[in-house]
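1. I'd like to go over a predicted model; first the sequence, then the structure.
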Amino acid sequence: MSHRLRPVEPDFAETAPLRLVFAAEIAAPPAAVYTALAGDVAGWSHWFTWVAGAAPTAGGLGRQVRLTGGAWFTETVLAAEAGEHYVCRAEATNVPGMLALLEDWRLVPAGGGTRVRWLCAADGRPAFRFALTLARPALGRAFRASMHALDRYVG
């Protein structure tokens, strides 16, 4: 069942009731990582562990993302600073109990490659918050595996 989420702005990354932050360094340069994030949305399923499919919408101003297991999101791109920063807000989903979701990707040059930081800011009903908190270790493992795969994908 689909439901609309509360619209949030980029500052939600700092104020969300639940913030999951993951970081990794990869060999790929920031420009290549940014292109994979923002310019090759359909390619996400080749490197992001839990993404079964993704497609740009609204002329690149949005995304439709399907995860393995059946969850999906319709998203709007809120910030796109080439080689540095990419922010998306979920507009609708089929995830029960979710009220708001924002993804904030930061890319910083590091050691000849890129330090990738992914912040997932969320709000939801208590059961959703509890489940997402329990999922933190699995999300961390998926992020690290995805960064290794991204490095191979853009390399």
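-> Done, it's in. Numbering: from 1, shown residues only.
2. contacts and neighbour counts: CA atoms only from here.
-> Will do.
3. the helix ranked longest in the chain - contacts with which helices or strands?
-> In the chain, taking DSSP state H as the definition, the longest helix is helix 126-154. Packed against helix 126-154, as judged by 3 or more CA pairs under 8 Å, 6 or more residues apart in numbering; DSSP states H and E, are the following elements: strand 18-26, helix 30-34, helix 44-47.
4. to residue 95, which of these lies closest?
-> For residue 95, the closest of the helices and strands packed on helix 126-154 is strand 18-26, at 15.8 Å, according to CA to CA.
5. quick check: buried residues in the closest one?
-> By neighbour count on 16 or more other CA atoms under 10 Å, the buried set for strand 18-26 is 18-23, 25-26.
6. now stretch 28-44
-> Under 16+ other CA under 10 Å, the buried positions of stretch 28-44 are 28-34, 36-38, 41-44.
7. this is the other structure I want to compare:
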Amino acid sequence: MLRQLRPEGLGFVETAPVRLVFAREISAPPEEVFTALAGDVPGWAEWFSAVTRARAIEDTSLGRDITLRGGIRFVEHVLVAKSPEVYAYSVASTNAPGLRALVEEWRLAPAGTGTRVQWTFAADGSAPFRMVLKAVRPGLGRAFRDAVTALDRRLAKH
């Protein structure tokens, strides 16, 4: 069963109790990366291995319905979709235990002919949740690097 989380705006990426920030440069241009992030919601399951299902929600008050490996589900509200610079969303409801608020921000910047991709994972939750999240930071970093690398390969084929 999904439960509502505390709504947070984009400013939460700077003030959250737990902020995990990862960055990587890829060869795809920012416009293509932005389109993959914001415009091809089902495509996330093809390049982000933690995502098993992703679909856009037609209701304009929400944005995406995401299922992760292990059955964790997020219903997200898109906060910002400013091409080709930033794509950010907050989690409106989830079945993840201990989570109280979550905002994710993807910042894109030109890097030569490619893109510097920065992902900020900003969260609040119970003390045990925060401890676990900090402990899994290396794994989230690997998941990000693998996902962005897979996205870059996918975009090179198109």
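-> The structure has been received and is ready for your questions. Because the structure is a prediction, the values reported are computed rather than measured.
8. the longest helix of the first structure vs the second structure, average offset?
-> Aligned to the second structure and superposed, helix 126-154 of the first structure gives a mean residue distance of 0.5 Å (mean CA distance after the TM-score superposition for the first structure).
9. list the buried residues in that helix.
-> Within helix 126-154 of the first structure, the residues that count as buried by 16+ other CA under 10 Å are 128-129, 132, 139, 143-144, 146-151, 153.
10. re the thing from before, what's the closest of the buried residues of stretch 28-44 of the first structure to residue 122 of the first structure?
-> Residue 122 of the first structure has its nearest neighbour among the buried residues of stretch 28-44 of the first structure in residue 37, at 20.1 Å by CA to CA.
11. secondary structure class of that closest one, three-state.
-> For residue 37 of the first structure, the assignment made with DSSP: H, G, I helix; E, B strand; the rest coil gives helix.
12. now do the contacts for the residue nearest to the spatial centre of the second structure.
-> Nearest residue to the geometric centre of the second structure (CA atoms, centre = their mean): residue 104, 4.9 Å. Residue 104 of the second structure makes contacts with 13, 88-90, 119-122, as judged by CA atoms under 8 Å, 6 or more residues apart in numbering.
13. quick one: map it onto the first structure.
-> Aligning on TM-score structural alignment places residue 104 of the second structure opposite residue 103 in the first structure.
14. hang on, that match in a helix?
-> No - inclusion of residue 103 of the first structure in a helix is not indicated when three-state DSSP is applied; the result is strand.
15. okay, and the residue lying closest to it once chain neighbours are set aside sits in which element?
-> Spatially, and ignoring its direct neighbours in sequence, residue 103 of the first structure is nearest to residue 120 (4.8 Å; CA to CA, 6 or more residues apart in numbering). Per DSSP states H and E, residue 120 of the first structure falls inside strand 113-124.
16. now the angle between helix 126-154 and that strand, please.
-> On the basis of axes from the mean of the first three to the mean of the last three CA atoms, to 10 degrees, strand 113-124 of the first structure is oriented at 160 degrees to helix 126-154.
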